[in-house]
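Colleague: how would this look folded up:
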Amino acid sequence: MSRDLEVSVLEEDSSNVKVRIRGIPVEYANALRRFMMSEVPTLAIDSVAILDNTSPVYDEVLAHRLGLIPLKADPYKYSGDCGGSPCQVLMVLDAQAGDEPRTVLSGELVSEDEGVKPVSPDIPIAKLAPGQRIKLEAYARVGRGKEHAKWQPVSVSVLKPYPHVTVLDPKSECAHAAADACIPGVLKYSKGVLKVKDEYKCKLCMDCVKACPEAVKVEEHEDDHILYVESVGGVEPKRIIYMAVKELLAQLEELSREVEVLGQ
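Modeller: Just a heads-up that it's a prediction; the model follows:
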């Protein structure tokens, strides 16, 4: 590693976060990215008992749709081993159409735990014709993305290099061409001088370098990355990163113990 580890938030809202990570090689950063997809525990519907289904949706398709509804919950509350702490949550659905057709929505799922619910109440489950009914019991349990995609806490997990833009000759004859070729907001050409306005907005397209290689240089550093995380809604994006680090450290500690045993 070429420098001390530094982590800073570039952009953030309720479902997305962009983080700059400096000081670790791309292999380490990519391991963190992969752990967010495959090793972070989340809660999802895993088994369904169909009590009544006269809708046009087959039972197995209905169960599959329910499994893909993201749930807002604290996965660490449920151990998954059915020991001292609870290992699953019961959710009941009983929907029937009257004289008019209607759509059954995720908000109609009634959970035995008020802390466990769909991230949105407006996710369509099935359409019912007049008189049709769906009645079922769904059981949600903790799992990980490596087991099935329904347990992935992220819809997007992307790692890319942080752009480093340097002006070599601010008064070059073609400096204006470099600014014109670049996407808006990265370079600024004013009063005959080329300046870097915001290198973070650079997409690494290299158009500015092609337009005027003597005026500007764009580089990637092997230990400087942008990690973009988009949550499906069940867990806040920054907490997903924290949980991924926690799971990664736990597995590294387990590996260390196993190696020590081999060395004895």
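Colleague: Going by C-alpha atoms from here, please, whenever you check contacts or count neighbours.
Modeller: Will do.
Colleague: List the buried residues for stretch 130-137?
Modeller: 132, 133, 134, 136, 137 (16 or more other C-alpha atoms under 10 Å).
Colleague: show me what contacts the second one?
Modeller: For residue 133, the set of contacting residues under the criterion of C-alpha atoms under 8 Å, 6 or more residues apart in numbering consists of 52, 53, 54, 55, 94, 95, 96, 97.
Colleague: Let's verify the first one: helix, strand, or coil?
Modeller: Under the three-state scheme (DSSP: H, G, I helix; E, B strand; the rest coil), the conformation of residue 52 reads as strand.
Colleague: Please provide the structure for the following sequence as well, for comparison with the first:
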Amino acid sequence: MSDIRSNVEEVRNRVILQEFSVKNVHTTNFPGNYPGYDDTWDMRTFQKSFRIDVAQMTDNLMEFDMVGIDAAIANAFRRILLAEVPTMAIEKVFIYNNTSIVQDEVLAQRLGLIPIKADPFLFEYKTIDKDSAEEDVSEIDTIQLSLKVKCTRNVKASKDSSDPQELYLNNKVYSRDIKWVPIGNQADVFADSSIGPVHDDILIALLRPGQELDIVMHCVKGIGKDHAKFSPVATASYRLLPEITLLDTVQGEKAERLKRCFSQGVIELEEVNGSKIAKVVNSRLDTCSREVLRHDDLKNVVKLGRVRDHFIFSVESTGILPPNVLVAEAIKVLMAKCQRLLNELDSTDIE
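Modeller: Next up is the predicted model:
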């Protein structure tokens, strides 16, 4: 009976990579699918098995494991990170002078995609009055930026020089040239904040003597669902935890070939009685390429799988907010969605 249960658990909890197919690919497990296995959802069981383990944390990158959830929840969490955590981005571009070769529309698009360092939770969403012809700005919902650059010749440049960097001044317009123009009491409220582009080396345009840019920009609060420029992450992805099992002892030349079939660090060779024996060291590093299944003498000694409820998340921030803050805010959004659903169910009369 224990063997039957063990086989059922393997089918239910593992995705198996075969030579020409993938086995057990379904993601949602309805109760009663597996005879002899009680898979009804239980809150206590979920609380025991669910956990989040942080594997890596830097200023802009966070890798963590989310264990004990279904793929639907993992994907909902990823989509919230991409599209429902708010940021500030350039929405309106007022071009007073643009004599560069970059068209106004292209220039506005480039400016809109520059990440702006500003805490979105200190601002409100801007309300748009469709009946008003003027742009109403307020210190509580708008950040104003300006870009004013003119290219001139460098009188100190060598006569024999052909390098534009030496011949011209301000020939390259970077994001560092964008300046914050406080509105109302913003200078006092955000005195300790350095509002402006996250990165100062983003190239905006190339200029030549006589060409100039004179632009005013308005940043507002928004979410990635409205426009990609509001998305707070460069990437937000997940993958299932790889699981590699050696079914037999692999040694000698076969062990060397087995090691080369996987990503570096997955398989290592261990010296035993003068012979090199293959050993799985870190399955997490594997990319599940199935290269090993191309070797007739190796494909039957290894089993490739993935743990169905173990998700490895990678969240890379654009720099507007730290990745750990983004993860926390995404969890809050998901909780709010669940609460709205519960409220709707409570308010609905079901006969």
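Colleague: Superposed, how do the two chains score by TM?
Modeller: For this chain pair, the superposition-based TM-score is 0.90 by TM-score structural alignment, normalised by the length of the first structure; 264 aligned residues with a C-alpha RMSD of 2.5 Å.
Colleague: hmm, back to that, kindly write the PyMOL command that selects the buried subset of the contacts of residue 133 of the first structure.
Modeller: Of the contacts of residue 133 of the first structure, the buried ones go into a single PyMOL selection, burial set by 16+ other C-alpha under 10 Å:
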select buried, resi 53+55+94+95+96+97
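Colleague: what packs against the longest helix seen in the second structure?
Modeller: Counting by DSSP state H, the longest helix found in the second structure is helix 323-347. On a contact count with 3 or more C-alpha pairs under 8 Å, 6 or more residues apart in numbering; DSSP states H and E, helix 323-347 of the second structure meets strand 61-67, helix 71-83, strand 302-317.
Colleague: what's the mean gap between it and the aligned bit of the first structure?
Modeller: With mean C-alpha distance after the TM-score superposition for the first structure, helix 323-347 of the second structure departs from the first structure by a mean of 1.7 Å once superposed.
Colleague: now the second structure: which of the contacts of residue 133 of the first structure match?
Modeller: Compared against the second structure with both residues aligned by TM-score structural alignment, their matches' C-alpha atoms under 8 Å, these retain 52, 53, 54, 55, 94, 95, 96, 97.
Colleague: Quickly name whichever of those is closest to residue 127 of the first structure.
Modeller: residue 55 (7.2 Å; C-alpha to C-alpha).
Colleague: separation between the residue mapped onto that closest one from the second structure and residue 173 of the second structure?
Modeller: Here residue 55 of the first structure is matched to residue 100 in the second structure, going by TM-score structural alignment. Counting by C-alpha to C-alpha, to the nearest Å, the separation of residue 100 of the second structure from residue 173 of the second structure is 11 Å.
Colleague: Give the residues shared as contacts by the two.
Modeller: Common neighbours of residue 100 of the second structure and residue 173 (C-alpha under 8 Å, 6+ apart) are 205, 206, 207.
Colleague: mind listing which of those are in helices?
Modeller: Going by DSSP H, the helices hold none of those.
Colleague: re the thing from before, now the buried residues of stretch 130-137 of the first structure in a markdown table, please, with extra columns for distance to residue 79 of the first structure.
Modeller: Listed next are those as a markdown table, based on distance: C-alpha to C-alpha, whole Å:
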| residue | distance to residue 79 of the first structure |
| --- | --- |
| 132 | 37 |
| 133 | 34 |
| 134 | 30 |
| 136 | 24 |
| 137 | 21 |
